[in-house]
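Asker: here's my sequence, what's the structure:
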Amino acid sequence: MRPIENDRLLRALRREPVDRTPVWMMRQAGRYLPEYRASRAKAGDFMSLCRNPELCCEVTLQPIARYDLDAAILFSDILTVPDAMGLGLRFVEHEGPVFDRPVRDAQAIEALPVPDPETELRYVMDAVRTIRAALGTRLPLIGFAGSPWTLATYMVEGGGGSDFTQIKQMAYAAPETLEHLLAKLTAAVSLYLEAQVRAGADALMLFDTWGGVLAPADYRRFSLEPMARIVAHLKRVAAQVPVILFTKNGGAHLEVMAETGCDALGLDWTTDLAAARARVGDRVALQGNLDPAWLLAPPARIEAAVARVLASYGSGPGHVFNLGHGILQQTPPEHAAVMVEAVRALSPAYHRRS
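Answerer: Predicted structure coming up:
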């Protein structure tokens, strides 16, 4: 591991003592920041921004310049991997991502390539390298990918915001077909995250946005098992790099998630931190879990909400403060600052040794 001056996040993910709870925000570089909107305007459109390593670096560092955060996270998108598989990704205003060539049968899945991170996804690796050079040794850099199940939902449905009928039909009528797709995505994501580590990522996060729509047995089969295989791969090739698993609406699955060998679990706001800590014990760190909508409230209420999250986790190591999902684009930037400063002011009391 390279020496990092502020390694608070990395120590917390390893459940080591820290002086205060580290804090970063999911989607911390995004549309709520006027400087981000200016960078996106320079790029022309969202995917052009994602494919420009210098602008990705610029955007990644914008919240670091504004707030006293404990980590930077790569600016990219979870759909870069299926895009590199040739599905014709585009983003439609007010609709979100759309794939021109969704995959809905065994023949289409068989034809999918497993992209080489340093060729088809070179622009992401170049972005990681550019950000790492700009950060120097100041802060850790978090790399990320979408979980195989989540990527598959977009690829089969043809976009986002669906009721998941297409992929659930595949799961229930032809599970072996879906598992073939998930196996390809597991290989692709494993290579993608390994390459991010080589390029300069210090921690990794798997975003399982849609795992929570599955029944428990289906979650274990179609969502958790592919993630567990990715974690196992990463621990073989980069054992020193902490891995965070995040399943939105995944509070029912914490025990089995902790058995994957990951270092931390991300929680959304529907799961109580104290209850989660009691359930997983000292097996993993916990990240979360303020409802992003709290940042639309007045500052005093934001501070009180931060205090409740910190109190819910309680004393001792192993907590990374974060939102329970991505920051909302309507968030006033100064309200995000209130949250960060509240964590800095209130959390040391939970880390004092008696």
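Asker: going by C-alpha atoms from here, please, whenever you check contacts or count neighbours.
Answerer: Fine.
Asker: which stretches in the stretch 151-300 of the chain count as helices?
Answerer: Ranges of helices within the stretch 151-300 of the chain are 165-173, 175-199, 216-218, 225-237, 254-258, 273-280, 299-313, based on DSSP state H, counting those that start in this stretch.
Asker: I should have written the stretch 1-150 of the chain there, sorry.
Answerer: 8-13, 34-43, 46-50, 53-66, 80-84, 106-110, 122-135, 148-157.
Asker: could the ones you listed go into TSV alongside mean neighbour count and distance to residue 302?
Answerer: Output for these, formatted as TSV (neighbours: other CA atoms under 10 Å; distance: least, CA to CA, whole Å):
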stretch	mean neighbour count	distance to residue 302
helix 8-13	24	22
helix 34-43	15	21
helix 46-50	17	31
helix 53-66	21	18
helix 80-84	22	34
helix 106-110	13	46
helix 122-135	21	29
helix 148-157	25	31
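Asker: may I see the ones you listed arranged in CSV, with distance to residue 280 as well?
Answerer: Converted to CSV, the helices of the stretch 1-150 of the chain look like this (distance: least, CA to CA, whole Å):
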stretch, distance to residue 280
helix 8-13, 14
helix 34-43, 37
helix 46-50, 36
helix 53-66, 32
helix 80-84, 31
helix 106-110, 37
helix 122-135, 32
helix 148-157, 23
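Asker: between the ones you listed, which gets nearest to residue 289?
Answerer: helix 8-13 (15.0 Å; CA to CA).
Asker: now do the nearest residue to residue 303 once chain neighbours are set aside against residue 23, distance only.
Answerer: Nearest residue to residue 303 in three dimensions, chain neighbours excluded: residue 342, at 5.7 Å (CA to CA, 6 or more residues apart in numbering). Distance, residue 342 to residue 23, by CA to CA, to the nearest Å: 10 Å.
Asker: here is the second sequence; please produce its structure so I can put it next to the first one:
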Amino acid sequence: MDHSFAPLKNDLIIRAAWGQKVERPPIWVMRQAGRYLPEYHQAKGTHDFFECCRDPEISSTLTLQPIERFAGLIDAAIIFSDILVIPQAMGMTVEMVDKKGPHFPNPLRTPDDGQYAEVMNRDVDVSKELDYVYKAITMTRKKLDGRVPLIGFCGAPWTLLCYMVEGGGTKMFKEIKTWIYKYPEETKALLQKISELCVEYLALQVKAGAQLVQVFDSWAGELSPSSFKKFSQPYLAYIAQHLPPRLEEMGLEPVPMIVFPKGAWYALNDVCDMGYNVIGLDWLHSPEEAVKIVGDRPIVLQGNADPGVLYGSHASITETVQEMVKGFGWAERKQGWIVNLGHGITPFVNPEDLRFYFQEIHRLTKTEGQ
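Answerer: Got it, this is the predicted structure:
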């Protein structure tokens, strides 16, 4: 595909992610393309979720929907895809079950069940297996026509392994906790393999046209501080340390890297030293405390309103925005903050309440003369 793209008209989030002072904090939200939008259901039609991910035209259409609905209010698009495409590329079957979520019919159970060896020994070619993602990125970048940058992403090794072992979402984490405490070396070996695939997958997304990348560690908070240091931190750090040289090897410019270790509030100080440019905070963080922990390190923070505030009154949304503006020290710093929610948009949110959230960010961070 042709990889010549229109020049960016709005590079605010890229400048902010590199730590530059900016005229206002850039805004995007996780899951901004999704089922809360009526137009999403129209475009999705009778296709199941993973069919939408595998169809570049549909993926591209869904990615652009919030950019068009909230034109001028948000500063980035994120490609419509799923973190579980990597386990699929590794040969595992993943289905999206209505009202239940992702389901692995044959999850990994023990390192001796045969499937572990099969997954470990499989020669995974993410350039071939996930080609549809790259096609969707290139197509979307063309359609964006420079309006805003495009974010690519992957799931973090720990979070992906949780799904691969549990077989889907869970509240108990019984199976993965069995693995880390009974089979720690086999766990680490598989986490390393996933890490290497993540680096290549993200590099190929950048080659296809992604201008920033985010690593989602959605289940990081299920680990104790000591377990986080063993089973999440080394693999997140591996991605951050190996992606830039891989991009250079491919003749590509570096891009800002974002990490989102949801729930691992206790690890923020360590996460600051992993090599990422931006750290996404969930709503369990106090912005003031996070800013103190970061200190003078060149780290940009992203977040972190409770997504549940979008179910509330406009007065509650305004209060939440005011707390963030103050907590992240926007008025004094004019840098170091990308606005987001503390997790993805939850179902049944009224898009007009999300619009109000965006508008309040603009209103309360507007610079004199802007």
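Asker: quick TM-score on the pair, please.
Answerer: Put the two chains on top of each other and the TM-score (TM-score structural alignment, normalised by the length of structure 1) is 0.96; 351 aligned residues with a CA RMSD of 1.7 Å.
Asker: that older thread, mind putting the helices of the stretch 151-300 of structure 1 into CSV with mean neighbour count and distance to residue 30 of structure 1?
Answerer: Shown next, in CSV, are the helices of the stretch 151-300 of structure 1 (neighbours: other CA under 10 Å; distance: least, CA to CA, whole Å):
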stretch, mean neighbour count, distance to residue 30 of structure 1
helix 165-173, 15, 29
helix 175-199, 21, 21
helix 216-218, 13, 33
helix 225-237, 20, 26
helix 254-258, 19, 29
helix 273-280, 16, 26
helix 299-313, 18, 20
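Asker: which one of the ones you listed lies closest to residue 83 of structure 1?
Answerer: When the helices of the stretch 151-300 of structure 1 are compared by CA to CA, helix 175-199 sits nearest residue 83 of structure 1, at 11.8 Å.
Asker: list the contacts of the equivalent of residue 271 of structure 1 over in structure 2.
Answerer: With TM-score structural alignment defining the correspondence, residue 271 of structure 1 maps onto residue 285 in structure 2. Residues in contact with residue 285 of structure 2, defined by CA atoms under 8 Å, 6 or more residues apart in numbering, are 265, 304.
Asker: again, 10 Å this time
Answerer: 263-266, 268, 303-305, 342 (CA atoms under 10 Å, 6 or more residues apart in numbering).
Asker: distance check, residue 122 of structure 2 against residue 204 of structure 2.
Answerer: Applying CA to CA, the value for residue 122 of structure 2 to residue 204 of structure 2 is 20 Å.
Asker: let me fix that: residue 329 of structure 2
Answerer: Counting by CA to CA, the gap from residue 329 of structure 2 to residue 204 of structure 2 is 36 Å.
Asker: residue 341 of structure 2 now?
Answerer: Taken as CA to CA, the span from residue 341 of structure 2 to residue 204 of structure 2 is 27 Å.
Asker: among the contacts of residue 285 of structure 2, which two are most distant?
Answerer: Taking CA to CA as the measure, the contacts of residue 285 of structure 2 span a maximum distance of 18.5 Å, between 266 and 305.
Asker: among the two, which residue is more densely surrounded?
Answerer: Under the criterion of other CA atoms under 10 Å, the comparison of residue 266 of structure 2 against residue 305 puts residue 305 first, with 25 against 13.
Asker: need the counterpart of that one in structure 1.
Answerer: That one, residue 305 of structure 2, aligns with residue 290 by TM-score structural alignment.
Asker: residue contacts, the closest residue to its match other than its chain neighbours?
Answerer: Spatial nearest neighbour of residue 290 of structure 1, excluding adjacent residues (CA to CA, 6+ apart): residue 323 at 4.5 Å. Listed by CA under 10 Å, 6+ apart, the contact partners of residue 323 of structure 1 are 23-28, 266-269, 287-295, 339.
Asker: mind listing what residue 36 of structure 2 touches?
Answerer: 345-351.
Asker: among those, which ones are buried?
Answerer: 345-346, 349, 351 (16 or more other CA atoms under 10 Å).
Asker: which one of those residues is nearest residue 104 of structure 2?
Answerer: residue 346 (23.0 Å).
Asker: residue in structure 1 paired with that closest one?
Answerer: Under TM-score structural alignment, residue 346 of structure 2 pairs with residue 328 in structure 1.
Asker: isn't its match up against residue 29?
Answerer: No - contact criterion CA atoms under 10 Å: residue 328 of structure 1 and residue 29 do not qualify, at 11.0 Å.
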